[in-house]
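**Student:** Everything below, folded, please.
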Amino acid sequence: MTEERCVRLFLASIKSDVTRKEYLKNLDRFRTFTKTNKYSELLKIKEKKL
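**Tutor:** Model (predicted):
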């Protein structure tokens, strides 16, 4: 699911491989927590819902 443009851009901005893996792991955990199917849906969540 990391082929989404928003995730590719995010990961491309991170220089360290270790940091990139950790961020992706935590981003995936957050996506699961919010019950969203796509990473791009995270960008549409209203601030109050978070």
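**Student:** C-alpha from now on. contacts and neighbour counts both.
**Tutor:** Noted.
**Student:** how many neighbours does R5 have?
**Tutor:** 11 (other C-alpha atoms under 10 Å).
**Student:** Ok, L24 next?
**Tutor:** For L24, using other C-alpha under 10 Å, the count is 15.
**Student:** what's it in contact with, if anything?
**Tutor:** Residues in contact with L24 (C-alpha atoms under 8 Å, 6 or more residues apart in numbering) are L11.
**Student:** Next, the second sequence, to be compared with the first:
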Amino acid sequence: NGIETGQSTHTGVFSIVIVPPRTEEALRANPLGLYVHGLNWSKDHQ
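**Tutor:** A predicted model of the protein is given here:
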């Protein structure tokens, strides 16, 4: 509920794809055509 309980460091890897928008609606929603295709993150060991 908004109270900090601790801190930790994480590392993430994101795979992206670029799909150029083909419609005006797609252009308004995502003008760069950049999409996250996959992601993976893990807590760093200290």
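**Student:** TM between them?
**Tutor:** Once superposed, chain against chain, the TM-score is 0.23 (TM-score structural alignment, normalised by the length of structure 2); 18 aligned residues with a C-alpha RMSD of 3.2 Å.
**Student:** Now do V17 of structure 2 against V36 of structure 2, distance only.
**Tutor:** V17 of structure 2 is 6 Å from V36 of structure 2, where distance means C-alpha to C-alpha, to the nearest Å.
**Student:** For burial, what's the neighbour tally of G38 of structure 2?
**Tutor:** Using other C-alpha under 10 Å, G38 of structure 2 is surrounded by 10 other residues.
**Student:** Show me which parts of the lengthiest helix in structure 1 are buried, residue by residue.
**Tutor:** If you go by DSSP state H, structure 1 has its longest helix at helix 17-33. Of all the residues in helix 17-33 of structure 1, those buried under the rule 16 or more other C-alpha atoms under 10 Å are 20, 28, 31.
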